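Engineer: Turn this into a model:
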Amino acid sequence: MYEAVIAELNHLDGPDLLAPLVSDVFCGNIALVSSFGAESAVLLHIAASIDRSLPVITLDTGKLFSETIAYRAQLTALLGLTDLRVVRPQTDVLRALDVAGSLHRRDPDRCCQIRKVLPLENTLTGFKAWISGRKRYHGGLRADVPTLEETDGRLKVDPLARFTRQQIEAYLDRYNLPRHPLLEKGYLSIGCAPCTVACGSADNPRAGRWSGLSKMECGIHRSPIAARNSAASAA
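Structural biologist: Coordinates of the predicted model:
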């Protein structure tokens, strides 16, 4: 469905890739999904420079660090974002599957499904494209992230996929963007508080995510329909 767009724009990165998609190709039908994590300020700044009214979707799992919530408010105000959509898991689903709030301890995959994957899929309904901040230098399953790919009938855009860590740091410095407050405490990648520890390195910044487990991703970067079916089967 989106082969022509991919072929035309796949060689571009950063704002050069994002601008035509936001302002022209998918105007009114594209959203940015942000965790407001360690490097989120770069992509959010690029997007705000193009269109401050671009819908920005963020998942509040109910397990976030208080520092992340404060950072979200700080960046939203600083960048003048006018359409921030804070998405939370459905109350009835939590009551049915995680009433004690401890599901992450015994089944982290299912926890991510009900707190992240399913709420995001519901929110993306109606959008033809969405933007994420994955980068190849994060390694693991992200080592070969494409800048553009069709996933479950939508175009998925990763404008920073080919950026290096040095480029990210240079961008933050150039525009004097605030860092996430947990960086100075040793958190190089920041997710939910119970499943994130302070560690990581330049070669493996996501080492602190689900430390000690084989789990590497929350699931939102897989097919949403497959994840939804998996969650329904688990329930």
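Engineer: hey, let's count contacts and neighbours off CA atoms from now on
Structural biologist: Will do.
Engineer: Go ahead and confirm F163 touches R134.
Structural biologist: No. Look at F163 against R134 with CA atoms under 8 Å: they stay out of range, at 9.6 Å.
Engineer: Centroid-nearest residue for this protein?
Structural biologist: Geometric centre of the chain, nearest residue: S34, 4.2 Å, by CA atoms, centre = their mean.
Engineer: so what's that residue up against?
Structural biologist: By CA atoms under 8 Å, 6 or more residues apart in numbering, the contact set of S34 is 40, 44, 56-59, 132-133.
Engineer: Sort out for me which of those residues are in strands.
Structural biologist: Assigned to strands by DSSP state E, the following of these qualify: 56-59.
Engineer: For PyMOL, write a command that selects the buried ones of these.
Structural biologist: Selection of buried members from the ones in strands among the contacts of S34 for PyMOL, criterion 16 or more other CA atoms under 10 Å:
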select buried, resi 56+57+58+59
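Engineer: please give me the structure for this one as well, since I'd like to look at both together:
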Amino acid sequence: MTAQQVLVPEAAIASQARSLDLALRAASPAEVIKTALKTVGRENLALVSSFGTESAALLRVMAGVDSAIPVVFLDTGWLFEETLAYRDALIATLGLTDVRSIQPLDENLTREDPDRELWFSDPDACCRIRKVEPLARALKPFSAWINGRKRFQGGARADIPVVEDDGTKLKFNPFANVSREEIEAIYKLAKLPPHPLVASGYLSVGCMPCSSRAAADEDARAGRWRGRQKTECGIHTTKTS
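Structural biologist: Predicted coordinates for the structure are as follows:
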């Protein structure tokens, strides 16, 4: 297979993503999800959720469109017990029918993180074996995925489009344009339970060793990997296959 042949599918995905982004720049989150469904079909679409501090809003909108859309949840082995309990509560509350909890491979953990200290010595490598690789494996059957990134979260997320491509798949960002106030309104209107750690000052929750409390005037993700240059785990900066 020539280099040109390899690049053609990626070029086609990129072109489709640009067209969809242009059409959906002012669309509501529900309209974006409906378009994703229409574009690839439920069997080819997944929503990736951390079941974190703002996740319930996107899951609620998705459930209103189609509660059977597969939801991929990365159970890294380092999550707060509160996050696992919140996942189970939201599944019941929203009537989600296809939530898939994906874990890292035991062989990778044994080989690369036998002492569970990789998060400290090499957080990028820790994220790779606990998040990036499991997500790539989970998304292999799908041709498009939905995630909950918002521009107001700042950092690398400040300029995300509504639709993009990750090199191999369409990637829909239904909440790219929403504000923190709109997220709060969805919680209030739908009477959604907050993540249990919000009351303790966590604006964003990931793995236990790499999440900390943040001040109200900080970016939503200021408490992630605090004190390091790292701002993303890698699932949004790495191709999914």
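Engineer: Under the alignment, what does the residue nearest to the centre of the first structure map to in the second structure?
Structural biologist: Structural correspondence for S34 of the first structure with respect to the second structure (TM-score structural alignment): S49.
Engineer: again, but for P224 of the first structure
Structural biologist: Structural alignment (TM-score structural alignment) places P224 of the first structure against K239 in the second structure.
Engineer: quick one: what's aligned to L54 of the first structure in the second structure?
Structural biologist: So, by TM-score structural alignment, L54 of the first structure is matched to I69.
Engineer: Repeat that for K156 of the first structure.
Structural biologist: By TM-score structural alignment, K156 of the first structure lines up with K171 in the second structure.
Engineer: coming back round to it: the more surrounded of F163 and R134 of the first structure?
Structural biologist: R134 (22 against 15; other CA atoms under 10 Å).
Engineer: quick one: what's aligned to the more buried one in the second structure?
Structural biologist: Aligned partner of R134 of the first structure by TM-score structural alignment: R149.
Engineer: correct me, but its match touches F172?
Structural biologist: No. If you go by CA under 8 Å, R149 of the second structure and F172 don't touch, sitting 9.6 Å apart.
Engineer: which residue ranges form the helices in the first structure?
Structural biologist: 3-9, 14-20, 40-50, 66-79, 91-97, 103-106, 108-112, 118-124, 165-174, 224-234 (DSSP state H).
Engineer: Touching the last one from outside, list them.
Structural biologist: In other words, helix 224-234 of the first structure. Outside helix 224-234 of the first structure, the residues that touch it by CA under 8 Å, 6+ apart are 110, 113-114, 117-118, 121, 152, 219.
Engineer: biggest separation within the contacts of S34 of the first structure, which pair?
Structural biologist: Greatest spatial distance among those (CA to CA): L44 and L59, at 15.0 Å.
Engineer: Identify the residue nearest the residue mapped onto L182 of the first structure from the second structure in space, chain neighbours excluded?
Structural biologist: Matched across to the second structure, L182 of the first structure falls on L197, judged by TM-score structural alignment. Excluding the flanking residues, the one nearest L197 of the second structure by CA to CA, 6 or more residues apart in numbering is E82, at 7.1 Å.
Engineer: who are the neighbours in contact with the one you found?
Structural biologist: Counting by CA under 8 Å, 6+ apart, E82 of the second structure has contacts 195-197.
Engineer: from those residues, which is closest to L96 of the second structure?
Structural biologist: Using CA to CA, the contacts of E82 of the second structure come closest to L96 of the second structure at H195, 17.2 Å.
Engineer: Skip the chain neighbours and tell me the closest residue to that closest one.
Structural biologist: The nearest residue in space to H195 of the second structure (CA to CA, 6+ apart) is T53, at 5.2 Å.
Engineer: pretty sure that neighbour is in contact with S204, am I right?
Structural biologist: Yes. Counting by CA under 8 Å, T53 of the second structure touches S204, with 5.7 Å between them.
Engineer: Relative to T237 of the second structure, how far out is F175 of the second structure?
Structural biologist: Using CA to CA, to the nearest Å, we find F175 of the second structure at a distance of 18 Å from T237 of the second structure.
Engineer: Compare neighbour counts for those two and give me the winner.
Structural biologist: F175 (26 against 11).
Engineer: how about Q229 of the second structure, what's its match in the first structure?
Structural biologist: Counting by TM-score structural alignment, the partner of Q229 of the second structure is S214.
Engineer: got it, and E181 of the second structure?
Structural biologist: So, by TM-score structural alignment, E181 of the second structure is matched to Q166.
Engineer: same thing with L94 of the second structure?
Structural biologist: Under the alignment (TM-score structural alignment), L94 of the second structure pairs with L79 in the first structure.
Engineer: so that match makes contact with H45?
Structural biologist: Yes. Contact status for L79 of the first structure versus H45: in contact at 6.5 Å, counting by CA under 8 Å.
Engineer: who has more neighbours, the two?
Structural biologist: More neighbours surround H45 than the other of L79 of the first structure and H45, with 23 against 17 (other CA under 10 Å).
Engineer: what residues are up against the equivalent of the more buried one over in the second structure?
Structural biologist: Residue pairing (TM-score structural alignment): H45 of the first structure is matched to R60 of the second structure. Neighbour list for R60 of the second structure: 94, 190 [criterion: CA under 8 Å, 6+ apart].
Engineer: mind redoing it with 6 Å?
Structural biologist: If you count contacts by CA atoms under 6 Å, 6 or more residues apart in numbering, R60 of the second structure has none.
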